[in-house]
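> Sequence and predicted model, in that order:
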Amino acid sequence: MSHELVIGCVGKPSAGKSSFLNAATDSNAKVGNYPFTTIEPNYGITYYPTECPCKRFDKISVCSPRYGRCEQGTRFIPVKMLDVAGLVPGASEGLGLGNQFLDDLRSAHVLLHVVDVSGTTNEKGEETTGYDPINDIQWLKDEIHQWIYNNLWKRWGNIIRKQKATKVQADSILHKKLSGYGTRLFVVKEALERIDLKEPISLDGWDQDQLHKFVDSFLDVRFPTVLVLNKVDQSASDQNISRICSRYPDYAMIPTSALAECFLKKMRQQGYIQYKEGDDNFYTSDTVSTLKVCDEKVKGRLDKLQDLVLFRYGGTGVQLAIKTAVELKKFIPVYPVKNLKTLSCSIKGGDVLRDCMLVSKGTQVREFAGMLHPDLEKYYLYAEGINGQRLGESDEIQENNNIIKYTTAALESVGKDKDKDDDK
């Protein structure tokens, strides 16, 4: 599985997944008001906003990200988004585009479940009125659950026999069987701990209920999910949102209007408004003289959007959903530097805080060196934190040690090769 964070947009057909991708990224995913508009998965790049170290170390004026951007101490880190084919009930048994959906899902780290809270599409994504979206949440989780459970249960006899023959711990065996889902060992360990199981664990004593319990726990760790309650500008949405919040109080959920965000971005691009993603307001020619004057039709649509979405919910919710997804998965921004005093990526200076990578919880210091460059891990000597203190190679990277300088046995040659690559 790739080290780069991937956010998966999931949900039933026509819930607004492709519109959300277009709103959150510069992608032009195909949008349609009919099931299975998305056949092949669509990708796009969005940005996770977080406080940049340049603010803490008074280097805002010289901060120079290679990718993304930094605006007055707020770092916008690129994140890949994936919009997969819509899911329908029975997907785990191959109905609809179920098999493709579930295969596409393997590359995602965290899910944004886009739910049409307007009640204008049924469970198959067909146009309707008065549909109750509250059940969409559970059946999507149930379909993913059954997909994983079925794959384990049909091999369960072999799994038990292998543990008996090899005396291997349960977490190692389960990790191997779940590796196809991009799973690391600590994910399996955490899933077992959440259901109060500690080694030694005998899988021979598990029945189907125990396995279902484990799969539920595994899903919570492997695929944490944010509910994106989309189409909040429709008349029936408020009532549906209230009932969903009451039914699922433990879920992270964000009210959104993907189409509103798309429209605001379009109007900004055409010079009619001044708008920043995530804001709860925008400006027109009434207050900014350099903007184009809106005609009555456009002005009416903007006023309606402002009343039904921005004022009511404090924004379109798109940027907040991205931020919530990254933080729910507990990915950490890491800044590799070559000079701890200047925070530059060159020993001689320049390119302050140029590079940043989001890494998953549990990533170790030496492991991260290999993510940056194979030679950094191969010739690894030691790593230092921001105050020059040595970091243990098996130390987990956290917010308090996420600015790292590496020293290797071939530092000079690796540095020269890297500089040459950067100059190309």
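Right, received. Where do you want to start?

> Every contact and neighbour count from this point should use C-alpha atoms.
Noted.

> The stretch 51-200 of the chain: strands as residue ranges?
Taking DSSP state E, counting those that start in this stretch as the criterion, the stretch 51-200 of the chain contains strands spanning 69-71, 74-83, 110-116.

> one more structure, for comparison:
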Amino acid sequence: MASSFVIACVGKPSAGKSSFLNAVTDASAKVGNFPFTTIEPNQGVAYYAIDCPCATYGLSAQCKPRHGFCKNGRRHVPVRLLDVAGLVPGASEGRGLGNQFLDDLRQADALIHVVDASGTTDDQGRETRGYDPVNDIQWLRSEIEQWVAGNVERKWGGTVRRHVATRSSAVDTLHAQLAGYGTRREVVQRALDGVAGAVDAQLEQWDAAALRRFIGEFLDVRFPTIVALNKIDMPDADKNIAAILRRYRRPAAAPVSGRPMLRDGVSEGNIVLTSALAECFLRKMAAQKYIAYATGDDDFQTQGEAGGEGLRPMDDKVRRRVENIRDLVLFRYGSTGVQDVVGRAVEALGYVAVFPVKSLVNFGAPGGAFRDCVLVRPGTTVREFARKLHSQAIDEGYAGAETVGGIQLAEDDVIVAGKNNIIKYSVSA
């Protein structure tokens, strides 16, 4: 089965979104199958890299994923990426492809916002100098907030009257208003918990400011956002990056535990420095056998270097370009950052990787160990996962479940990474 969540990639024209999408989805054309029966034209497949249990159990050579791939004990799990078009200021009022842009967001569980850190493109994507990229972060959030708030505020009077008449809970009433945004009830509950003490507990006492406060919290929970500060190797990027990191840094007095403090829907921990063009070029050079390189690596090898056996020689022009990438991106930042962006997006959702197996002795080896890996929402129980795997064969015939060490699992046990996320189900005859 496929993981059902979607990451939406947004960005103004010329921010580097197309290069970013090419950088994170290029491998899907080369690596086996992916578990999505239909990929729409504006969708692609990226990969979330995690430690695979095959390494723990000495089965790396026998690890044969049904979807994605595993290399040296690192499992690359397919995730769906949605390319959202039409992002310009005024999208909430229908500018550009605004209506399509906002409707596309309903499908998304998390957002990747590609931002031009160099400041060489204005809010319309036109060439300029000295533009402050923090503006892009702010107006993206503003557009989404205006979209949701406008829809809710238009119906708020009638919503409150029905709430009072039916004596519904605040969660149920708000969920009914927000369900059109692909919202689960628990998301609304978390948003309400987040404003507890800041707004009145009774919906009928909410004024416009209280409603806006709740909507802001709702967006923080519903659309966790990763900012990909792109073009980090261009002039003027350094000062813009420093300013953005200062703006979104956690205050020294803020508690370290708990959910990060957000501003404009962003925290310092969800900002990743990237060079999508550098990644695309390195991949191209690797495909043509000029360098040995894999996404996420902190360096590459060329002919004549250790690990560069069998590679082709480069002319001076190409060598200068790859050496510039090595100096300005890899040595300086540790990687091109594109793989980290996808990882942060999945981790922002708190998803857990689960490995269903038919045997806890050999995990499917020698025919193929750890064939399946499914990413599930946090809080998923053992029985809920059985239902997701196969509603008839496993759920209806459910006879029990256990994890490594023969430990029996209760139906309502929550699946936790590293504890009970390798699961063998038993079914009745």
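Ah, there it is. All figures in this text were calculated on a predicted structure; none of them were measured in a lab.

> Neighbours of residue 207 of the first structure, how many?
Residues near residue 207 of the first structure, counting by other C-alpha atoms under 10 Å, number 11.

> Check what contacts the longest helix seen in the first structure and list those residues.
Counting residues, the longest helix found in the first structure (DSSP state H) is helix 134-153. The contact list for helix 134-153 of the first structure (C-alpha atoms under 8 Å, 6 or more residues apart in numbering) reads 11-12, 87-93, 102, 113, 115, 123, 177, 208, 211-212, 215-216, 219, 240, 243-244.

> mind running it again at 6 Å?
Residues from elsewhere that reach helix 134-153 of the first structure (C-alpha atoms under 6 Å, 6 or more residues apart in numbering): 92, 244.

> mean per-residue distance, that helix to the second structure?
Mean deviation of helix 134-153 of the first structure from its aligned counterpart in the second structure after superposition (mean C-alpha distance after the TM-score superposition for the first structure): 1.1 Å.

> could you check the angle strand 110-116 makes with that helix?
Angle, helix 134-153 of the first structure to strand 110-116, by axes from the mean of the first three to the mean of the last three C-alpha atoms, to 10 degrees: 140 degrees.

> rewinding a little: please work out which of the strands of the stretch 51-200 of the first structure is packed deepest.
With neighbours taken as mean count of other C-alpha atoms under 10 Å, those reach their highest mean count in strand 110-116, at a mean of 27.

> what's it in contact with?
Defining contact as C-alpha under 6 Å, 6+ apart, one finds that strand 110-116 of the first structure is touched by 7-11, 15, 17, 223-230.

> ok and it relative to strand 74-83, angle-wise?
Between the direction of strand 110-116 of the first structure and that of strand 74-83, the angle (the same axes, to 10 degrees) works out to 70 degrees.

> For residue 336 of the first structure, find the nearest of the strands of the stretch 51-200 of the first structure.
Closest of these to residue 336 of the first structure is strand 74-83, at 14.4 Å (criterion: C-alpha to C-alpha).

> Not counting that closest one itself, show me its contacts.
Strand 74-83 of the first structure is contacted from outside by 6-9, 41-52, 68-69, using C-alpha under 6 Å, 6+ apart.

> And for stretch 207-214 of the second structure?
Residues from elsewhere that reach stretch 207-214 of the second structure (C-alpha under 6 Å, 6+ apart): residue 199.

> at 10 Å instead, please
With contact meaning C-alpha atoms under 10 Å, 6 or more residues apart in numbering, stretch 207-214 of the second structure is reached by 145-146, 148-149, 152-153, 156, 188, 191-196, 198-200, 203, 206, 215-218, 220.

> in that stretch, what's buried?
Buried residues in stretch 207-214 of the second structure, counting neighbours by 16 or more other C-alpha atoms under 10 Å, are found at 210-214.

> Next: stretch 197-208 of the second structure.
Judged by neighbour count (16+ other C-alpha under 10 Å), stretch 197-208 of the second structure contains these buried residues: 199, 203.

> tell me the contacts of the spatially most central residue of the second structure?
For the second structure, the residue nearest the mean C-alpha position is residue 345 (2.3 Å; C-alpha atoms, centre = their mean). Remark: with contacts taken as C-alpha under 10 Å, 6+ apart, residue 345 of the second structure is in contact with 6-8, 48, 109-112, 224-227, 270, 351.

> May I ask which of the residues you listed has the most neighbours?
When the contacts of residue 345 of the second structure are compared by neighbour count (other C-alpha under 10 Å), residue 225 ends up highest, at 29 neighbours.

> what number of residues lie near the closest residue to residue 244 of the second structure other than its chain neighbours?
Distances taken as C-alpha to C-alpha, 6 or more residues apart in numbering put residue 134 closest to residue 244 of the second structure, at 6.4 Å, once the chain neighbours are dropped. Taking other C-alpha under 10 Å as the neighbour definition, residue 134 of the second structure ends up with a count of 19.

> before we move on, the earlier item: strands - which of the contacts of residue 345 of the second structure land there?
6-8, 48, 110-112, 225-227 (DSSP state E).

> With distance to residue 166 of the second structure added, can I get those residues in a markdown table?
Listed next are these as a markdown table, based on distance: C-alpha to C-alpha, whole Å:
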| residue | distance to residue 166 of the second structure |
| --- | --- |
| 6 | 35 |
| 7 | 37 |
| 8 | 37 |
| 48 | 45 |
| 110 | 33 |
| 111 | 36 |
| 112 | 39 |
| 225 | 36 |
| 226 | 39 |
| 227 | 42 |
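
> Just the helices from the stretch 251-400 of the first structure, written as ranges.
Ranges of helices in the stretch 251-400 of the first structure, per DSSP state H, counting those that start in this stretch, are 258-269, 296-305, 311-313, 318-328, 365-372, 374-378.

> Let me see the ranges of the strands in the stretch 301-424 of the first structure.
When assigned using DSSP E, counting those that start in this stretch, the strands of the stretch 301-424 of the first structure occupy the ranges 332-337, 357-359, 380-384, 390-391, 403-408.

> Show me how far the fourth one is from its chain's centre.
Here the centre of mass of C-alpha atoms in strand 390-391 of the first structure, compared against the chain's by C-alpha atoms, centre = their mean, to the nearest Å, lies 30 Å away.

> compared with the second structure, how much does it deviate?
Per the superposition on the second structure, strand 390-391 of the first structure and its aligned residues are separated by 2.8 Å on average (mean C-alpha distance after the TM-score superposition for the first structure).

> In the second structure, which residues correspond to that strand?
Strand 390-391 of the first structure falls opposite residues 408-409 of the second structure when the two are matched by TM-score structural alignment.

> List the contacts of the matching stretch.
Stretch 408-409 of the second structure has contacts (C-alpha under 10 Å, 6+ apart) with 381-383, 400-403, 415, 420, 423-425.

> and residue 342 of the first structure, what does it touch?
Residues in contact with residue 342 of the first structure, defined by C-alpha under 10 Å, 6+ apart, are 57, 59, 348-353.

> Cool, thanks, talk later.
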